[in-house]
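Novice: need the 3D shape of this:
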Amino acid sequence: LLAIMGSSGAGKTTLLNVLASRNLSGLYVTGSITIDGQRMNKWKLREISAFVQQHDMFVGTMTVREHLQFMAKLRMGSGYTTAEQKFRVEYLIRTMGLIDCAETLIGISNTVRGLSCGEMKRLAFATDMLTRPQIFFCDEPTSGLDAFMAGHVVASLRRLADDGMTVVITIHQPSSQVYSFFNDICLMACGRIIYLGPIDGANALFESCGYPCSDYFNPSDHFIRTISVVSGQRNISLRTISKGGLHFRNHVSFFVILIKEEIRPKMVERQRTFYNTNYKASFWTQLRALTWRCWLTTLRDPMVLKTRIVQTTCAIITGAVYYNTAVTSNTIISINGFLFNQVRNLNFMLQFPAVPAITMELPIVLRENSNGVYTSTSYFLGKNLAELPQYVVLPAIFNTIVYIMAGLLPSLWTFFCAVIVSVLLTNVATSISYATATIFGTTTVATTVLPIFVVPMMAFGGFFITYESIPKYFTWLSTLSYFKYAYEGLAINQWETVDVIPGCLNHTGKYFDCPKTGSEVLESVR
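Specialist: Here you go, the predicted model:
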């Protein structure tokens, strides 16, 4: 168990990222990583290593066991049977001390109560242990934990090291108990290595350089305080570090050599070949697993129930406003207004709740995708397959309530067509939400930008201004407006079969200047 230690900004995480070949965007890296003389690219290194990042990210509506089963399907791949995957999951639940919370939801901050920080960190270890890596990189595993929980977490890593795994972690300032778990330490300052070796050797080195550590003082505190570079006093701090004989290593290769000696030869002799593909599971396995996870998320998401309640309430209110509206010359505008309100309500009712459905998962998806767990295509298809039922059932329920209460044409075919238009409209609206959420990444920005696109689509939807009245230089907006096509679809469905509209004849038998048939109504709204 090797701990990379140093003050904030010393370069601990950067060094760990370089060694693990992860998160290297924006960095210029020279040299190479070799294990027993065999040069490693990032894909080969990922085959024999795991990397646990500082911030844990999980789908909070899954239980611990469900999450590990999902990851086992995708990370262990087709080389293992279902029984072997389940056995591995149960073994890790026991090893990582997760038995008591195996059926507990992971949790969502401020929404769904779940695991503690320590349990969350141990779950992250278990997730990356599924593939039996030989090297385990871990960035700040004790960040945000109290001393007791930090001790439990590092003790878990100590057990992994005792089982023959090489564990490399970064840590800011460990307690004396945590420090005692380490075999070796790497002390860093200003992006360079000052000491690398056994913990006993560090005490001897600092004492020989004139910086002895008291028997009653935490060695890690003493080392970090001695080599820390004070902001605004860089040159003074560097002179203090070097005056006693502490010197920077010129190359990180020294670090790599020591790590190489700790790695078991079996690592590079593993029988499993390096796949040409970056993914262990097939596309269909990914699709099934992701559909299952997204389906569980949809069922357990508290927002879904709230959306259904709001939807039903809005449907009843809308139906009450237009209750039993008869088709007469005086109600043509009211019916057209009802149809456009139907389009508007269905759009906004499900469009904005769809934004956080993507933005909350996006960081998780990006991390899992970059780790080679699954493709972005399989996630997108799985997400759509899992949420398709609600985007069919919810608009169908809404349409059924308002259609019956408003007293529209009592025709089964007309009703069915209205449902189809409502479902298509809802899926277009949510697709726009997905695109906006993916492009802008956060709920705040996406919900701010979304109306900038949607409001012009609504304005040129055919109700507020007819197509013939639109200036030529704005007709392209009408062509792009999905409100227009949905409104026209519902209008045609309502008026096409209406042969006579009562109320256009006066007592003398002459017609008033009003539409007399459904076809004339359709002509008037074009």
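Novice: contacts, neighbours, all on C-alpha from now
Specialist: OK.
Novice: show me where the stretch 151-300 of the chain has its strands.
Specialist: Under the criterion DSSP state E, counting those that start in this stretch, the stretch 151-300 of the chain contains strands at 166-171, 184-189, 192-198.
Novice: what residues sit buried inside the last one?
Specialist: Within strand 192-198, the residues that qualify as buried by neighbour count (16 or more other CA atoms under 10 Å) are 192-196.
Novice: how far does that strand sit from the chain's center?
Specialist: From the chain centre to the centre of strand 192-198 is a distance of 37 Å (CA atoms, centre = their mean, to the nearest Å).
Novice: which helices and strands does it pack with?
Specialist: Where contact means 3 or more CA pairs under 8 Å, 6 or more residues apart in numbering; DSSP states H and E, strand 192-198 is packed against strand 184-189.
Novice: the strand it packs on relative to strand 166-171, how many degrees between them?
Specialist: 40 degrees (axes from the mean of the first three to the mean of the last three CA atoms, to 10 degrees).
Novice: tell me which residues are up against strand 184-189.
Specialist: Here strand 184-189 makes contact (CA atoms under 8 Å, 6 or more residues apart in numbering) with 1-7, 9-12, 193-199, 223-224, 227-229.
Novice: alongside the first, I'd like the structure of this one:
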Amino acid sequence: MPQLCTRETRQMQHSCSCMSDFNVRTVTNACFVSIMAATELVQIEDGTVQEKLLTRMALEFTNISFKGELKGDKRKIILDNVSGRFSPGRLTAILGPSGAGKSSLLNILSGFKKHGVIGSVMVNGETLSDEAFRNKCVYIPQDFDLLELLTVMEILDYAAELKMTNSSSRMVRKKKVNDILDVLGLRRSMATLVKNLSGGEKKRLSIGMELITNPPIILLDEPTSGLDSVSALQLVSYIKSLAEEGRTIVSVIHQPASSLFKHFDDLFLLSAGKCIYSGPIDGMVSSFAEAGFHCPKYYNRADFALEVASMLNSPGLELLALKYNNSDAYVRTSMDGEFSGRNNIGTPYRNTCLAVKSRRKYAVPQWKQFEILLSRSLRSTIRDFFFAQLRVIAHVIVGFLLGIVFYNAGKDASSVMTNTAGIFFFHIFIFYGNSMPCTITFPQETKVFVREHLNNWYSLEAYYLSKIFADLPLQFICPTLFVLISYYLTGQPLEPFRFAMFWTMCLLLGIFAQTVGLLSGAAFDIQMATFFVPCLSIPALLFSGFFVKSYEMLEFLRPLSYVSFFRYSMQGSMQAIYGYNRTDFPCSQIMCYYNRPGKYLKFMDTPEEGIELNMAALVGFIVLFQVLLYISLRRRLKIFQ
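Specialist: Below is the predicted model of the structure:
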């Protein structure tokens, strides 16, 4: 494969080859990082592969202010006119005591938090649209949700397919993935499922996914949280190597050790929502000394900075806040180390004209996104024991159980009420057996979707359609297996026409149930989602016509029976079993009151024909809840747009 090697790359290769054998593994990884971070392989129209230099970008922000939720008659000030500049080629630490506003600042800079924010964020002095900004900046939150049933290699392969353009060949994407595996020390774990990775490996994988597109700006929220000291030091060493090659990397860090803290170049220190230091770490001690804070000899500078930031009522702290927290001008470090001032008036967050536009929001077209996401979702579903395998097993086991309990109840007129109870239990199981697995598993997947969409991986429409189509096999298999077993064992009429109608009603109910589960998982967290499904289904059961017939209800309650989805599924199933001119039942007793199907249907307030209306009603419920699902997913994204 032809390559054009830049002067910078040759220099880095030479410097890597000249290093001593001390700590060979770390040096080797650093060399890989240096080579990959400075360049990006791109394929041009004639098919040749060339290297593209990484664009150096400085992240600037002025007069950022943000208040928390209303408590009583006041809102807590989280950030108060904070300004600063993060330079390319330098690793910056955002440090501060709990509640100082560290994570809020990072969320605002990344664009993940916008409502109630005042100020402006710029890249190289220009204000970008959200679309253009997210093409240049990636945000890796502290709680980084991953699809746990994919391997490391599969995660990176899918990321490469979604984030690299169609013009990139498979060979180019494969080389990029292999480079990242070597860079982040994940080669040995590439065939391991994500759920079996250690905390450090998950952190490195989360960074590797975003390195696919060689982003010039990377924001990390406490990447070392939950890691032991060795893993944390190794991770920061990787990040430091990436920054040295021209990236702007900013990381929120929580009480780092001296060995960890020395890897950072710059410090942005927050105290009660205000900046009290912004600049090189080596200049922090002298700056604090001028304000009356003296660092003891051999003392951890990070601990010293946190102690100073916690002295809220100290006059020296006010002096530092005035020096580094001026709302009209801020001091910024330029790329060559000089200082200059910049005036800026506070404006609504990123509310200026578009300075730079990206040619295309997503790297691949939506049809390709749909294809990739469908493949990824199907692979995850097949491996999900709880959502797929156990669900199929449960439908088979419960089908046999109900079939045995209500064995041959459908063959005799004396057991017609028992048979109806069995059909009612069929519907209850189909609903809960298909809705609850989605309710429990989908909230975590929704978090993955939100993060990937906001980092410009794919569109909402592509994800939504892929999710619908990926769920179709299970929506078909589970009710079908259940009906085949229970229908035969309970002695229902072995007529293809009646079986097809009954199966269709159960299938539509299963599809609706899964839609309800997805909706609850998308709209709420897992606790609220598990509460939402019973709250929706219990009234529907009550007004289904099984417990109380509609003509027996109080007049003002009767309209509620028309919004019960169980009413339509039960009526359709009863019509399939007893309607459409079915002959009289055989009676094993002296007298059977409901030996004629028409008489029993009249008692159940169900017409003998018209199953199409019940099917249409269930389809209407499915469409309505699918629309609500789409709206819920868009609502999740709305707060970031």
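Novice: identify whichever of the strands of the stretch 151-300 of structure 1 lies nearest to Leu366 of structure 1.
Specialist: Nearest to Leu366 of structure 1, of all the strands of the stretch 151-300 of structure 1, is strand 166-171, at 22.9 Å by CA to CA.
Novice: mean shift of that closest one relative to structure 2?
Specialist: Compared with structure 2 after fitting, strand 166-171 of structure 1 deviates on average by 1.8 Å (mean CA distance after the TM-score superposition for structure 1).
Novice: next, Glu103 of structure 1: secondary structure please.
Specialist: Under DSSP: H, G, I helix; E, B strand; the rest coil, the three-state class of Glu103 of structure 1 is coil.
Novice: which residue, other than its chain neighbours, is closest to the counterpart of it in structure 2?
Specialist: Aligned counterpart of Glu103 of structure 1 in structure 2: Ala191 (TM-score structural alignment). What sits nearest to Ala191 of structure 2 in space, not counting adjacent residues and going by CA to CA, 6 or more residues apart in numbering, is Thr151, at 5.4 Å.
Novice: what residue in structure 1 is paired with the one you found?
Specialist: Alignment note (TM-score structural alignment): Thr151 of structure 2 maps to Thr63 of structure 1.
Novice: same deal with Phe268 of structure 2?
Specialist: That one, Phe268 of structure 2, aligns with Cys186 by TM-score structural alignment.
Novice: number of nearby residues for that match?
Specialist: Burial measure for Cys186 of structure 1: 22 neighbouring residues, criterion other CA atoms under 10 Å.
Novice: try Ile428 of structure 2
Specialist: For Ile428 of structure 2, the count of nearby residues is 15 (other CA under 10 Å).
Novice: aligned counterpart of it in structure 1, please.
Specialist: So Ile428 of structure 2 corresponds to Arg344, using TM-score structural alignment.
Novice: could you look up the SS state of Asn166 of structure 2?
Specialist: Assignment for Asn166 of structure 2 (three-state DSSP): coil.
Novice: if I pick the equivalent of it over in structure 1, what's in contact with it?
Specialist: By TM-score structural alignment, Asn166 of structure 2 lines up with Ser78 in structure 1. Taking CA under 8 Å, 6+ apart, we find Ser78 of structure 1 in contact with 280-282.
Novice: give me that answer again for 7 Å
Specialist: When contacts are counted by CA atoms under 7 Å, 6 or more residues apart in numbering, Ser78 of structure 1 touches Ala281.
Novice: for the stretch 1-150 of structure 1, what spans make up the helices?
Specialist: Using DSSP state H, counting those that start in this stretch, the helices of the stretch 1-150 of structure 1 run over residues 12-20, 42-48, 64-75, 82-95, 117-129, 147-162.
Novice: corresponding residues in structure 2 for the longest one?
Specialist: Equivalent residues of helix 147-162 of structure 1 are located at 229-244 in structure 2, counting by TM-score structural alignment.
Novice: now the second one
Specialist: Correspondence between helix 42-48 of structure 1 and structure 2 is established over residues 130-136, with TM-score structural alignment as the criterion.
Novice: in the matching stretch, what counts as buried?
Specialist: Buried positions in stretch 130-136 of structure 2, judged by neighbour count with 16+ other CA under 10 Å: 130-136.
Novice: map Tyr322 of structure 1 onto structure 2.
Specialist: Using TM-score structural alignment, the equivalent of Tyr322 of structure 1 in structure 2 is Phe406.
Novice: got it, and Phe415 of structure 1?
Specialist: Per TM-score structural alignment, the equivalent position to Phe415 of structure 1 in structure 2 is Phe499.
Novice: out of the strands of the stretch 151-300 of structure 1, which is closest to Lys260 of structure 1?
Specialist: Closest of the strands of the stretch 151-300 of structure 1 to Lys260 of structure 1 is strand 166-171, at 9.7 Å (criterion: CA to CA).
Novice: quick check: angle from that closest one to helix 12-20?
Specialist: Taking the same axes, to 10 degrees, one finds strand 166-171 of structure 1 and helix 12-20 inclined to each other by 160 degrees.
Novice: contacts for strand 166-171 of structure 1?
Specialist: Contact with strand 166-171 of structure 1 is made by 1-5, 12-13, 134-140, 161, 262-263, as judged by CA under 7 Å, 6+ apart.
Novice: related to what we said a few turns ago, any idea which helix or strand carries the match of Phe415 of structure 1?
Specialist: Per DSSP states H and E: Phe499 of structure 2 is located in helix 496-523.
Novice: again with Ala320 of structure 1
Specialist: Using DSSP H and E, Ala320 of structure 1 maps to helix 302-321.
Novice: how close does the following helix or strand past that helix sit to structure 2?
Specialist: The first helix or strand that comes after helix 302-321 of structure 1 along the chain, using DSSP H and E, is helix 332-359. Average distance, helix 332-359 of structure 1 versus aligned residues of structure 2 after superposition (mean CA distance after the TM-score superposition for structure 1): 1.9 Å.
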